[in-house]
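A.B. asks: One predicted model, sequence on top.
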Amino acid sequence: MSIMAKVIAINISEKKGEIKHPIEKGFFKENHGLIEDAHAGKWHRQVSLLGNESIEKMQRLGIEGLSPGKFAENITTEGLVLYELPIGTKMKIGEVLMEVTQIGKECHEGCEIRKLTGDCIMPKEGIFTKILKSGWIEPGDEIEIL
């Protein structure tokens, strides 16, 4: 598939339930996720991805101060409708191979964005993957759907 999709940010947090902050590049370990991220581990939601297009939707609702990582996503993307990818879809980003394991999620109690806006985009439009092959990902890397 020749969609021009790319990574615009890699985001990390040391604790669950915190907003993630952008980093220069991230090492994504096979069957673990983003090294040093609170959500990494041996489970099906190792890495979370959210499209910048979804963040822009929330900005159009008048929510200010939104930026990559505010929805606690590990990878902010551009140019791809992530939530339309079927579970089991494999993607190559940088050196990393990952597989889509879940679309959306339950919003946790006390979600800051939901408190501010009455809605949060991550439960509907965020996706989760597991890492099949380790490697580095950095902003600007192309996303290839396999």
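C.D. replies: Thanks, I have it. Numbers count the residues shown, from 1 in each chain.
A.B. asks: rest of the way, CA atoms for contacts and neighbours
C.D. replies: Noted.
A.B. asks: what residue lies at the spatial centre of the chain?
C.D. replies: Leu49 (1.7 Å; C-alpha atoms, centre = their mean).
A.B. asks: now it, what's its secondary structure?
C.D. replies: strand (DSSP: H, G, I helix; E, B strand; the rest coil).
A.B. asks: do Arg114 as well
C.D. replies: Put simply, Arg114 is helix when judged by three-state DSSP.
A.B. asks: on that earlier part again, just confirm the residue nearest to the centre of the chain contacts Lys124, I think it does.
C.D. replies: No. Leu49 lies out of contact with Lys124 (C-alpha atoms under 8 Å); the separation is 11.8 Å.
A.B. asks: dropping in the other structure now:
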Amino acid sequence: MRDIAMEIVSLNVGLPQTIMYQGKELVTGIYKYPVSSSLHVSKTQLDGDGQADLTVHGGADKALCVYPEEHYAHWEQVLGQKMAAGTFGENLTVRGLLEYQVCIGNTYAIGDVIVQVSQPRQPCHKLAKRLDWVDATLQVQETGYTGYYLRVLTEGVISKSSQVRLIAKDEAGITVAYANQIKYHEKTNIEAAKRIAEIQALSASWKQSFLKRLAELGA
């Protein structure tokens, strides 16, 4: 099997903080900042990292958030400003693995840590507030530039210089980009929804979402 080169551009962490947005307090963990040190990765998160709303963020299915560096040029052009790594709340800013190249269920080694792609990243309202751009969530969905989440199969230590290699590609071959397309644009595609829901490695929340959709479609 040919290894797919995947480079970590930046390793980012941040603990929840309280910000003021339009005169109201908001607790959020979306502010992530690059670090140069090596960090331990547990089954649920990186050392020094945290999430504010654990009902929709973090946990075993979403231990690490990944975002491709390649998308930053697009957003910088749209918003007319430079953006630092971690702006999208990602733990790993990467180069070389975009949504159309990465399949849900793919397993990778990052140094001695073993991870598995669990679902596309589903942007929440806090990203819009982080960017001060009300359409951020919709635009991320429309472009498909969502990033994705990893679950940790084997804990260990990672750093910006950790080498990344593909260990196993999921048999279903459903890319993150395809899952996004069905989730947001082809909402009545029953066969595709069934294929996605059947992916063994799919996160519990996305599996439930697609099973609910299938029930509503009478499938």
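C.D. replies: Arrived safely. Here the structure is a predicted model, which is why all the values come from computation and not from measurement.
A.B. asks: Quick TM-score on the pair, please.
C.D. replies: Remark: TM-score between the superposed chains equals 0.84 [TM-score structural alignment, normalised by the length of structure 1]; 145 aligned residues with a C-alpha RMSD of 2.4 Å.
A.B. asks: thinking again about what came up before, any idea what the residue nearest to the centre of structure 1 aligns with in structure 2?
C.D. replies: When structure 2 is aligned by TM-score structural alignment, Leu49 of structure 1 is paired with Val66.
A.B. asks: Can you verify my assumption that that match contacts Tyr148?
C.D. replies: Yes. Val66 of structure 2 lies in contact with Tyr148 (C-alpha under 8 Å); the separation is 5.3 Å.
A.B. asks: quick one, helices of structure 1?
C.D. replies: 52-60, 112-117, 122-125 (DSSP state H).
A.B. asks: Select, out of those, the one closest to Ser13 of structure 1.
C.D. replies: Nearest to Ser13 of structure 1, of all the helices of structure 1, is helix 112-117, at 15.4 Å by C-alpha to C-alpha.
A.B. asks: mean distance, that closest one to its aligned residues in structure 2?
C.D. replies: Taken over the aligned residues, the distance from helix 112-117 of structure 1 to structure 2 averages 4.4 Å (mean C-alpha distance after the TM-score superposition for structure 1).
A.B. asks: which residues touch that helix?
C.D. replies: Contact with helix 112-117 of structure 1 is made by 63, 71, 119-120, as judged by C-alpha atoms under 8 Å, 6 or more residues apart in numbering.
A.B. asks: since we're on the closest residue to Met91 of structure 1 other than its chain neighbours, how many residues are nearby?
C.D. replies: If the residues on either side of it in the chain are set aside, Met91 of structure 1 comes closest to Ile145, at 4.6 Å by C-alpha to C-alpha, 6 or more residues apart in numbering. For Ile145 of structure 1, the neighbour count with other C-alpha atoms under 10 Å is 18.
A.B. asks: what does Ile3 of structure 1 give?
C.D. replies: Neighbours of Ile3 of structure 1 using other C-alpha under 10 Å come to 11.
A.B. asks: residue contacts, the residue nearest to the centre of structure 1?
C.D. replies: Residues near Leu49 of structure 1 by C-alpha under 8 Å, 6+ apart: 73-77, 82, 126-129.
A.B. asks: same deal with Ala63 of structure 2?
C.D. replies: 42-46, 149-152.
A.B. asks: Met98 of structure 1 versus the residue in structure 1 sticking out farthest from the centre, what's the distance?
C.D. replies: Within structure 1, Gly62 marks the point farthest from the mean C-alpha position, 22.2 Å out by C-alpha atoms, centre = their mean. Distance, Gly62 of structure 1 to Met98 of structure 1, using C-alpha to C-alpha, to the nearest Å: 34 Å.
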